[in-house]
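1. missing the sequence, but the structure's below:
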């Protein structure tokens, strides 16, 4: 049975675009469907734009492996394709004696994950590197960096199109169905570009919508129930000059990496994200949340001036639960998992998804049949 397209990638965030570029370069016929007016306007445009080193993740997890592989691949890609980035490094700082013990645990986890350049610093050395910093000790990660995410996505789209991939925006996917006899999937697009497309391969990289799209297809399988959990992160920008030359992170907190300072490629400093559980997508930033930011930031930067933080933007982490329990790793479901040929689902691709995007694309490519 003929189909409209060999492969359909649902979602044109940084991960979907990386997958499309990889598959197209391998000779696949690829169509990317994106519900928004432009690529990468939701999760991929609402993060810290950090190239993570691979420090925090449990040994043997997908996040640990794909972050380290993806970090190295991303730095190479940026150099080869002139993507603006900076390997500025970061300090993870302890502001209490209990956090000093946590720094040692974080260092050991990083070393197990293959982050070999991480180094424990005494307070004096850390504060000499960043004179406005206050801490009792720190970890220095020189392989952490920042990146122009939009430039990266534009390049990935261009790479995909160079090998024949196509992007259709204003094309939200409402549902999918599978014909067992033929092995063909029908992907139903609604809205101004309403249509039904047939394909033998679906890569579901729909971010917040990935679970809902996959649920009807997985209902007849033995797969555990995967549901989305929305965790909002708010950012505030700093008026005035950035106080640090490196990224500064506190010791991680429950649900996130704590309110940290990142510096963009234009030299603007921002703080965030915090952790705000939400029931629906809402990207407004409540100015009143700045009170918590001032308190958190002054733990490591006492010199933060009053009235210097302004609401910037918010993002929502696409976390997931499996059978009602929070699942903290990436989940890449292949036919070997659910028994449905041609379907690959990507669930829970939160941070470090940006860093890992090229490595995720490699994994998806390896899961595709010849």
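-> Received it, and whenever you're ready, just let me know what you need. Only a predicted model underlies this, so the values are computations on that prediction, with no experimental measurement involved.

2. contacts, neighbours, all on C-alpha from now
-> Fine.

3. Which stretches in the chain count as helices?
-> 14-25, 62-81, 97-112, 123-129, 149-162, 210-218, 290-297, 335-338, 353-367 (DSSP state H).

4. okay, pairing it with this:
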């Protein structure tokens, strides 16, 4: 049996950020990635937004890690020369009835330490973005976008520079933590035909994190949530982008609404919507187009539908049913399940990319306490 120090399962943004922090703490880290490249799932199928942190309840991990992660991410991008655009975001109230929600966001932001939000009149909004219709807007200057692929490559580079390894096409097929319970201190990870004995295992498998945990011998099923999946579609707009900032509707239901983002290449895209699905399937359902057009025209009435084209889909890793409403990140360590050295991360959906460095910091601190 091969010996290892710290194993991280999953080479998405969160897994790589965790690995970076562990390596900086002096650990010898191997990242196990099932696919043939890093960041091929949730980390590369999103809006690439750096969120400010005003959507989430003050005492939640999402609030704390988003606000902290935003600061760390901007600093990291500056230090590594990673492309980003602190372009700001306008949240639009398109009816009078929605205006109080903007005021709620400001109050929640202040409670979370986001103190740069302000209301805008329709005239102020149009000064910045002439194509936007709203009754009132909320301006979030610290929101931005990032080149997520360059970010993940930088994290991988930091890891390898400290002697760490990213092992691609290394699918974890089972774990055994019963030896640790018996006092040997080893966590056994099965990777295809290879067995690895490690002191630390961090499960950052994203969509597949509950599946990995469910295959863990010695871990009570009471500590493994049922996975649920919410797919989101993105449409792209051909030609010159009509916006230079992020434009969002009021958040309703499952996600933050069909919003506008302009990536680092200048491509304007709309999405995601949100629909529950049974399993991981990235099929693009173009019948969603009519819903997109209706939603977009609420704040962008000048939309030329002929410029709207199929983009891509992404899947959010959920750990609750549709009727369960808001769900926080779940990061379970020894304090929860009683297994020294094992950390499971569940339900790391939005703002996971923004929070990734803060999550890495949080997990590393958990493992040194």
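-> Nice, thanks for sending it over. Quick caveat: nothing in here was measured; it's all calculated off a predicted structure.

5. Out of the helices of the first structure, flag the one nearest residue 240 of the first structure.
-> helix 290-297 (15.4 Å; Cα to Cα).

6. winner for burial among the helices of the first structure?
-> Per-stretch averages of neighbours, counted by mean count of other Cα atoms under 10 Å, single out helix 14-25 among those, with a mean of 27.

7. what about whatever residue of the first structure lines up with residue 140 of the second structure, how many neighbours?
-> If you follow residue 140 of the second structure across to the first structure using TM-score structural alignment, you land on residue 141. Residue 141 of the first structure: 26 surrounding residues under other Cα atoms under 10 Å.

8. Kindly present the helices of the first structure as JSON lines, with separate columns for distance to residue 169 of the first structure.
-> Listed next are the helices of the first structure as JSON lines, based on distance: least, Cα to Cα, whole Å:
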{"stretch": "helix 14-25", "distance to residue 169 of the first structure": "13"}
{"stretch": "helix 62-81", "distance to residue 169 of the first structure": "24"}
{"stretch": "helix 97-112", "distance to residue 169 of the first structure": "39"}
{"stretch": "helix 123-129", "distance to residue 169 of the first structure": "46"}
{"stretch": "helix 149-162", "distance to residue 169 of the first structure": "12"}
{"stretch": "helix 210-218", "distance to residue 169 of the first structure": "17"}
{"stretch": "helix 290-297", "distance to residue 169 of the first structure": "35"}
{"stretch": "helix 335-338", "distance to residue 169 of the first structure": "27"}
{"stretch": "helix 353-367", "distance to residue 169 of the first structure": "20"}
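
9. mind checking which of these is nearest residue 319 of the first structure?
-> helix 210-218 (10.5 Å).

10. Mean distance of the closest one to its aligned residues in the second structure, please.
-> With mean Cα distance after the TM-score superposition for the first structure, helix 210-218 of the first structure departs from the second structure by a mean of 2.7 Å once superposed.

11. that older thread, how close does the match of residue 140 of the second structure get to residue 38 of the first structure?
-> Separation of residue 141 of the first structure from residue 38 of the first structure (Cα to Cα, to the nearest Å) stands at 34 Å.

12. Wait, residue 169 of the first structure touches residue 40, no?
-> No: here residue 169 of the first structure lies out of contact with residue 40, judged by Cα atoms under 8 Å, at a distance of 10.7 Å.

13. between these two, who's got more neighbours?
-> Neighbour tally, residue 169 of the first structure and residue 40, criterion other Cα under 10 Å: the higher count belongs to residue 40, 22 against 17.
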